[in-house]
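Asker: I would like the atomic coordinates for the input below:
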Amino acid sequence: MRLFLFGMLCGAVASGAQTVVSLSDIYGSLQSPNFPEPYPRETEVRWNISVPEGYHIRLYFSHFDLEPSYLCEYDYVKVEADGEVLAVFCGREQTDTEQVPVQGDVITSPRTSLSVLFSSDFSNEERFTGFLAHYSAVDEDECGEKIDEDDVCDHFCHNYIGGYYCSCRFGYLLHSDNRTCRVECSDGVYVERVGAFSSADFPRPYPKSSECVYRIELDEGFNVSLTFDDTFDVEDHPDVTCPYDYVKIETGSSEFGPFCGGSSPGQIHTGSHQVVVVFHSDNSGENLGWRLTYTAQGSQCPVPEAPANGVLNPVQSEYTFRDHILVTCLPGYRLMKDEEYMDHYQLDCQRDGLWSDAVPVCQMVDCGNPREVAMAEVVFGSHDNSTHFGATMRYICKEASPLQAHVNRCGQPRRSLPSVRRKRIVGGLSADSAGLFPWQVLLSVEDASRVPQYRGFGSGALLSERWVLTAAHVLRSMRRDTSVVPLDAQHVQVSLGLHDTRDKRLATNRTVETIVLHPHFQPSNYDNDIAMVKLSEAVELSETIQPVCLPPPQSKEGPPTPFPNSLGLVAGWGISQSHPNNNNSSASASSPSPADPFMPSDLGLTSDLLQYVRLPVVSQAECEASYRSRSASYNITGNMFCAGFYEGGRDTCLGDSGGAFVVQDEASRRWAVHGLVSWGGPEECGSQRVYGVYTRVANYVAWIQSHLNADP
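Answerer: So this is what the prediction gives:
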């Protein structure tokens, strides 16, 4: 027995009358002296148990037999931790004044240490045997604990044996305290005139321990105004102004705030073009945060007055810094600025509230003296020999000259075109030689700057030595939006006197100086589908190159021209009989299906030789009814007419976009361009009751003449 006690107390240290035993293993047992024999009298033994960080200590008794006494005054076992008594045991059975550990009861230390004290008084007459207890280290679940009423971890807590660690949601960073999650929110710079931003995760609680800086940086001349949402929730204090979290607004010369609490700051006029919004949060709290929108108002410029015969665009009720106005003139007038003529002039509203320059004036175009023509005299249309816009003049030949002969012979090819009184030409015919349609021109486009490279062609009709008439959609730049912008003139080439496209060298080729799309062209339904092309150099009229005549202007009282059932001719290289399945228009049940402005030349869908076909004009009522029966979205306007056969057929498809629909005047026997190939659909071209749609040229004679007269 003495040998056993020596083994038990080998780690013990006597402290006066008390023996202290230190236990540091992660499990073990302890027992009263002499156990299982009766314990000695007047004895005190203390066991100090310790385990590594991250663990608790579990203690339970498998045997307990001590002298009973009121409130355990004599013999007892006391369990303590961190200076606090967890339990006092004595006796054999549980009574009102004595507590005995029953089997299954477990005492757990709050931290990593536990102390057990055994004490006996001066007697043990009934020979009580004492106790046997066991302990073990158990892992601590730190994730379930609280720190100042907050969770151990801000976002995610991960427990492991002996410890724990915290992590954050995506987009957050772990603070240096290894438990709080913050955000990196100081790199936002706003340069737009209107914008919005908020605290992170708004309207959910914002991150803790964060310093957020939002910068609004606009050009000098703007003043920024901030408007906070009504929902504003930033941690505050009832007695101290914003000691925890706050929003502060700084400008170059002023500071607003700090703001906190539950009342929105509302609207703040900073009076500056550069604003810094600072948001600070500490390491506690679950407040929702804030959101604001900002706007910038620039210096206001006075509303300018348009010059006489001029136009300002855009027209607004007020203009502020960075707004601009484009000044242009009505047809027949040109802008004069610093003794120089220009097509347009831009004015900018500056930061000081003044326009960048005065509005220029519009002066009437002076065409200058007409050029001299050999063997001809000039006769002016007015008594003062005016050469300004709207004036007229004519040449009177002293004797016949080649030029005068060509000018007087518009719409008169070197040999007669096929009679329009003959029966229908099925599928179209080839023009057997050059000069049958001397006004026919080929418009070729090749734009190597686009990816993929863009190539295509269309047709037009020669009106004079410098001007060609065609459809607007042929020369409109293809864009994703509905803006109407012409193609770059340098990508367009015009071939005249062309019969066989296999050898363009035999034709007269010209580059383009100007492309003029009708100002009211509508890409959505091809209304006002007409355009003019000015050649960079005049062409010499010949037997194979001659202008076509314009029809008389459409009168308001008379019926629209061309008249229903009248016959016209259409020429082009667009469709050949060797490709009967080709279709130069595709349809949609919901929108008009205008013909493609250019047909790719590498698809094998073109004819080498010029083709032509004879078609009847369809009544306007039948034209509208045909397309209305397919979809209510088709819009046949008064600027369009239909031609073709009710039963359909491939000849309806012949002709290139922009090509002329010519009708012969019965009195003068001259051919005039009454229509331009515009669009068709919706079924495959040549289907029953699918007519081609043409631009009604008679409605645009005045517009055409304004360009011809202004720059012949």
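
Asker: Every contact and neighbour count from this point should use C-alpha atoms.
Answerer: Will do.

Asker: Surely residue 458 is in contact with residue 444?
Answerer: Yes: between residue 458 and residue 444 there is a contact under CA atoms under 8 Å: 6.7 Å.

Asker: Tell me which of these two has more neighbours.
Answerer: Set side by side, residue 458 and residue 444 give different neighbour counts by other CA atoms under 10 Å, the larger being at residue 458 (28 against 17).

Asker: Alongside the first, I'd like the structure of this one:
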Amino acid sequence: MLCITRMILSIALSLVLLYIHNIEAAPSVKNLTGSFGSFSTPNFPAVYEDNLDLEWDIKVRAGYQIKIQFTTFDLEDSYEPLEGACIYDYVKIIEGNKTLAKFCGNNNYDAPHDNQWITTQSDEAKVIFVSDYSNEYITPKGFQAHYIESDINECERMKLEQDSTREGWDELVFCNHYCHNVPGSYYCSCRIGFTLHANKHTCYASFCENQIITNETGGVITSPEYPQPYAKLSDCSWIIRFRVGMSVNLIFDNQFDIEEHFEERCAYDWLKISSGGTVNDYCGKSAPGNGLLMPMNDREVKLELHTDLSVEKTGFSVRYSANRIRCLQMIKNPENGQVTFNHDRSYHEFEDIATFSCVRGYKLSGNTQLHCQNDGTWNHLVPTCQIKSCGVPTKLQAVPNSHIEDYDLSKTTYLEILTVKCNEWYEMTSGYSQWICEDSKQWEKHGGSVPGTIIDIPVCKPICGIKGAEDNPLLAQQISDGDPVKKHEWPWLTLLNFGSEPNIVSQVICGGSIISPHYILTAAHCLYNTEYEGNVRYPNATHAWLGVHNRLEDRNIAKSQVINAKVESIVLHPQYFKESPWDFDFGLIRVSEEIKMSNKTRLVCLPQTPNEFDMVDDGAEGEVAGWGLYTTVSGSSYKLYQAQFPIVSTQRCEDAFIELSRQLNKTLNKGLRITERMFCAGFEAGDSHTTCEGDSGSPLVMKNTGTEKYYVMGMVSYAAADTCGKSKSYTVYAKLTQTVVEWIMEKTNNLE
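Answerer: Next up is the predicted model:
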């Protein structure tokens, strides 16, 4: 019974001891701070105690590492299949959170080897020794260890890190040129031309910063150490600056390689080329310009290379050269013109000159010469050739009684032809009808001249002698009691009335003929009046009516549109009634406003040639129209009547007057005779009709069969009849002889 009790107590004590051993007690810590030293198990070299937990904290100077060596090592060896070696007694070396080594035993695999040094990476380490509750079958001596501080080889360590790092390699900072170890530290240095970055590790290229190049003979620019990898963290810049007017040319070597981002292209490293306000970034393996000539056409080009901290590539090499700035805008011949250059090249460069001209008929709009400037631009816009304009043909537009055909469609430009046409009832009597716009920008005569033209500007004169209606058959009746006239059949016929007021239905009337736009020809005796100063009626007492047909109907001037022409002056032939009664019975009335030719007012022709004067011949017939007395009791006619009368010889006319005076027992006016300025026409006696009072001054006209025009050959002057309506003798007409016509031309300034 006693034996059993002792056995139980022994087992219980063992369990208590095992429990106490397994409780983690605070280790005993000893700090070691010297540059070297030693430490050992308690009682060394005697057997160490059970249940020990010791710690030695070693710290050396910053920049150094710790080397530990065990000179003697003898611990209980242990191994458990599930937990491994060194379970009971062991030594553990810890750096930070990392276990550098764990030893136990003696001269076996788990014990440190002879002369083995355990080296830390930093300046701090922990050595922990643990023993369990028993060493039943062995008597281990423990260990003795030594430590020293050792200089760290930072350069080698950086190199190793650089070579072994796979993740985050692009963020490593290391000495990329030279690394120098010094006690407790290291430093980096750079090759010549490079500068140590602020990070104290990276050497960047400073020799390539802010480089100014002015050598126009050419040269080569490369990235730092090309074709070796370029420097990190570098910002190189080269400014190629040539003289004014010179241009930079670049040719890049195809061995081009600058780090490129797989998505953002030139986000890491780049080569930037700036010229003329244009900036381009380049990276990757494609050389700018594909390795071909890049004419920058600017005197200044800037190249900038930027590199980051990571990848280094080959970089670039570029050859630069100089030539003259080129004007890249191509100059072509302007439409209707041409351009010439002061050279025969296919391109244009600084100080070249382009000279412009236009073909005939065109003028240059802009500068005649363009100069290629030093900035590669022309100094002016390219001129154009504009067709020349002769402007408004003022002189042609000013031609009276004319118009320019289709002038509203005219552009009045080079080679355009204008045709001047006379208005209706006018004809061109002198000058050229066609005018062309010439290169001189003047309207010059071109064609369509009138024979015998002396002056160039066309002259439009009224056409004379054109009746306003078809001819009637030969009239058997005479003007007194004759046939009514078709309206405006005799457009030159003028009605004259006298007195203080114009009165178209007056009984005191005469006839007249329009012979020019300003003159009316009538008989002098119509205008002669002894009651007026100079024996000539005053202009304001003489009233001329144009375009009259039926006086009663035409007195409504607004409706009938007859013209009351204001009389400006009156002149009688100076020989009137001087040599013989009614001799030189010619008078001229000038109206103040020009008479415009129309379908109701036109001119009668004046005889000019011998053949025309010779139309007044015995047996020839003439026509007379007027508003004369129908009978002696009826008064003047309101309607216009006409009649046709044969011309008789002077002798026959005089004999008829003598016979009539004998029959009437009347004496002829003393001195009355038929002069060279008179002729007779009509019928001697009988039922035929004759002219009458009121017809005085009315023209006797004859048709020229050659020209188909009517000429005034005489005017009703006087007759030997005591009654109207029945012919008793012939009517005497004032005859237009050559001398009379010359007087008319003189007084009318050749009819102006």
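
Asker: List the TM-score for the superposed pair.
Answerer: Superposed pair, TM-score by TM-score structural alignment, normalised by the length of structure 1: 0.39. Supporting alignment: 307 aligned residues with a CA RMSD of 3.4 Å.

Asker: For residue 8 of structure 2, pull up the helix or strand it's in.
Answerer: Using DSSP states H and E, residue 8 of structure 2 falls within helix 2-22.

Asker: Pull out the buried residues from that helix.
Answerer: residue 21 (16 or more other CA atoms under 10 Å).

Asker: What is the subsequent helix or strand relative to it?
Answerer: Along the chain past helix 2-22 of structure 2, the next helix or strand (assigned with DSSP H and E) turns out to be strand 28-32.

Asker: Can you tell me what sits against that following strand?
Answerer: For strand 28-32 of structure 2, the surrounding residues in contact (CA atoms under 8 Å, 6 or more residues apart in numbering) are 53, 54, 55, 56, 57, 58, 59.

Asker: Am I right that the third one is in contact with residue 129?
Answerer: Think residue 55 of structure 2. Yes: with contacts counted by CA under 8 Å, residue 55 of structure 2 reaches residue 129, the gap being 6.4 Å.

Asker: Have a look at the two and say which one is more surrounded.
Answerer: More neighbours surround residue 129 than the other of residue 55 of structure 2 and residue 129, with 23 against 19 (other CA under 10 Å).

Asker: That one: what's its closest spatial neighbour, skipping adjacent residues?
Answerer: Sequence neighbours aside, residue 91 is the residue nearest to residue 129 of structure 2 in space, at 4.6 Å (criterion: CA to CA, 6 or more residues apart in numbering).

Asker: and the strand or helix carrying the one you found, what other elements does it pack with?
Answerer: When elements are defined using DSSP H and E, residue 91 of structure 2 is found to belong to strand 90-95. Using 3 or more CA pairs under 8 Å, 6 or more residues apart in numbering; DSSP states H and E as the contact criterion, the neighbours of strand 90-95 of structure 2 among helices and strands are strand 98-103, strand 124-130.

Asker: give me that answer again for 10 Å
Answerer: If you count contacts as 3 or more CA pairs under 10 Å, 6 or more residues apart in numbering; DSSP states H and E, strand 90-95 of structure 2 packs onto strand 53-59, strand 64-74, strand 98-103, strand 124-130, strand 142-151.

Asker: I'd like to know which elements the first one is packed against.
Answerer: For strand 53-59 of structure 2, the contact count by 3+ CA pairs under 10 Å, 6+ apart identifies strand 28-32, strand 36-40, strand 64-74, strand 90-95, strand 124-130, strand 142-151 as packing neighbours.
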